[in-house]
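K.L.:
Task: produce atomic coordinates for the following.
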Amino acid sequence: AITIPNNQIRITQPGNYLLRVYDERDPDNTLVQARFGAADFSATVQATVSSRTDIDSNKSHQQLDISLDTRHVNVEDPFNDIKVVITQNGRHDNETIIAVPQRILGKDIVYEHMRQLIFPAGNEYRRFDISSVNYPGTGVERMIHDASIYNAVLHTDGPRSNESYLYDQTQHGRFLVRSTDTEHPDTEADYVLTHFTLDMPPIAGYDIFIDGDITSRTFGPSSRMIYNHASGCYEQSLLLKQGAYNYQYLAVPADRTEGETAPIEGDKHQTINEYTIKVYHRPKGTRFDRLIGVTSVTSGI
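P.N.:
Model prediction:
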């Protein structure tokens, strides 16, 4: 699926890819890797999102309706050859995969009134800015310079599940590396040890994680909040490049791998969420899924 003429990479097939960088002297040791997809957009994807869902109305969920126009794709068996993958704000833990459509209308494949299309609404992401090491930015209580590395102590967070919805134009969990202390932030932005504190009692049966691109959307030791019985708070520290960051707290039940927004952030139907819909086609007799359509839809807009 990839050719390399004249030392240039050229993708020849639509689908998912993993780019891995390693030292040729030690090929088993991965230095950097990144996942990405390439689509041919042979299928047109249309989607809408509403807070009036099949399980509640203007309360704590959002529901999508999706239709695919496949007139330019030879789909012999829509009930077995097409797969739709939906992500909310780039999260992997609550990603939905739909293998069977709700109905077929000629060349249009329709997905609606299906439980897999309903997502907890969540809340707007929290934010902080450590673009400067000389003064505290948004969300930062204080900067500490009397150490071997810069330290940023963020304002103490609290649960928002019982608070009213408050709009904030966030970037759905993304971050931007930048520095006001140099003219070349791409190469000269410094590292800052950033300290998170969540003031709430321990939640029995749950682990608490920092979610967002800030932690690569993974639940692991570095993103897990540790409860400090002396302070009565959850705490964690991350070494981050200077920049502006979005994040949220997810509560993950001990026996599951999907995070919940309700216990800490709350689920507010007004929340602005970004949904990405990817459509894969695997004709009979082929060995991989072709990415034939991609679109994004944002709630409340």
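
K.L.:
rest of the way, CA atoms for contacts and neighbours
P.N.:
Fine.

K.L.:
And the helices in the stretch 101-250 of the chain, which stretches?
P.N.:
Listed in chain order, the helices of the stretch 101-250 of the chain (DSSP state H, counting those that start in this stretch) span 185-188.

K.L.:
Second input sequence below; structure requested for side-by-side comparison:
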Amino acid sequence: MSLSIRILFAVILIPLFNFSQEAELNPPDHIKTIIFKGSNTQESQLPVLRLGEYISLEFDALNGEEDNYYYKIEHYNFDWTPSPLARAEFMVGFDNQRIRNYENSFNTFQIYSHYKLTIPNDRTRSLKVSGNYMIKVFNDYDELVFSRKFMVYENGASVGVNIKRSRNVKFIESKQSVDIVVNATGIRFNNPLQNVKTVIIQNNNLNTAITDLKPQYTIGNELIYKYTNESSFWAGNEYLFFENKDIRAANTGIQSIELKDLYHNYLFTNTVRANKPYTYNPDINGNFLITAIDADNPDIEADYAWIHFSLLAPKMTDGKSIYVYGNFNNYALEDSNKMTYDNASGAYFTELLLKQGFYSYKYVVVDKDNNIDEGAIGGNFYQTENNYKVLVYYRELGARYDKLIGIGEASSVDISN
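P.N.:
The predicted structure follows:
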């Protein structure tokens, strides 16, 4: 084979084998309050829906220009590399359509346009196959504005999930372990060690998900996962929360109110809880819900306020930083939610522009290598109530994509030894 032919062959092969995992893109500053949910929930959270159910995407554009936005839908493999399926193979209808449903804010200090998209719709009529998907939102210049992941499953297996205290005695007070039993109902597993993939998600946070555990035991068509360390999560602590549905008066978690160009809500100063006893406090595990008092339609009548967070904590060293995050910013680590230390008060501060509602949040420590320690501020307690989802994927012999054949869900409120 000549050198020129070998070079041409290599150039042809590079696009075929150089796929990498695709991450979500978070929006620019003028896009706020991205609410992405399935048909079975009120608050925003990671959508995992049955084939045939609908999803809803909502967001606000704060530039007051009534811009046009368009959406595209992509299908992905289990590991979030692009699948080879053409659109006609996973979709009935068309995407790359303008989001036509939008309204302007009413009686608010902060003007904004509220956009809403529901799928299926008259143009994107249905999704045909299960698996991983990503919806991408573009502007008039075909520039990607933001993207969000979601999953569609079919009923091919039942997934039993049990939450246990860690089997490792070293972490019995601070970790929770997830046991899984998968029973195929409509298929027969072929080579499950290679073809069955699992994803375990804690509190809808894909950043901390555990992926691709292999079954330890197989009994017929039943797969059993009972790991000591590999399927365990740091338990964390209950999320902190605040509510400002009445933007003109102090609500839950809010110490004081001030009106400038917009309302400013100052939260009570939080403290480090890592060395304090665990206290149960019901929460919504990092999610948020838009709500406003005396508003017929909070989508366009809820206002925006600057929320001032403060944390009394020692100054971080060795390049470590503190961030405040939750589903309200898709668990992102960005300059906007990075906290600044004030030497005079001995506390960390930051402020975020958020729409009225109920929000749960937590403080996390990030080192110079971007490793996240979610328990450094809040602590890790096995009693903490966390939500767990287990997704099971299967690729049949000769298939070109990974099916999502089952989902199991459990709460650690029922944790056992």
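
K.L.:
what's the counterpart of V178 of the second structure in the first structure?
P.N.:
Alignment note (TM-score structural alignment): V178 of the second structure maps to L64 of the first structure.

K.L.:
The helix or strand where its match lies vs the second structure, average distance?
P.N.:
L64 of the first structure belongs to strand 61-69 when assigned by DSSP states H and E. If you overlay the two and look at strand 61-69 of the first structure, the average distance to its match in the second structure is 0.7 Å (mean CA distance after the TM-score superposition for the first structure).

K.L.:
Could you give the number of residues near the closest residue to S177 of the second structure other than its chain neighbours?
P.N.:
Excluding the flanking residues, the one nearest S177 of the second structure by CA to CA, 6 or more residues apart in numbering is S232, at 4.0 Å. Around S232 of the second structure there are 22 other residues, counting by other CA atoms under 10 Å.

K.L.:
ok, whatever residue of the first structure lines up with S232 of the second structure - contacts?
P.N.:
Residue-level alignment of S232 of the second structure against the first structure, with TM-score structural alignment as criterion, gives I118. Counting by CA atoms under 8 Å, 6 or more residues apart in numbering, I118 of the first structure makes contact with 53, 61-64.

K.L.:
Can you go through the residues you listed and name the buried ones?
P.N.:
Among those, those that count as buried by neighbour count (16 or more other CA atoms under 10 Å) are 53, 61-64.

K.L.:
Let me know the closest of those to I2 of the first structure.
P.N.:
Proximity of those to I2 of the first structure was ranked by CA to CA; the top entry is L64 with 34.2 Å.

K.L.:
The closest one contacts S50, doesn't it?
P.N.:
Yes. The criterion here is CA atoms under 8 Å, and L64 of the first structure meets it with S50 at 6.5 Å.

K.L.:
Select the longest helix from the second structure.
P.N.:
Of all the segments of type helix in the second structure, defined by DSSP state H, the longest one is helix 3-17.

K.L.:
How far does that one sit from its chain's centre?
P.N.:
What separates the centre of helix 3-17 of the second structure from the centre of its chain is 38 Å, taken as CA atoms, centre = their mean, to the nearest Å.

K.L.:
Where in the first structure does that helix fall?
P.N.:
Counting by TM-score structural alignment, helix 3-17 of the second structure falls onto no part of the first structure.

K.L.:
Please identify the buried residues of that helix?
P.N.:
Residues of helix 3-17 of the second structure classed as buried under the neighbour-count rule (16+ other CA under 10 Å) do not occur.
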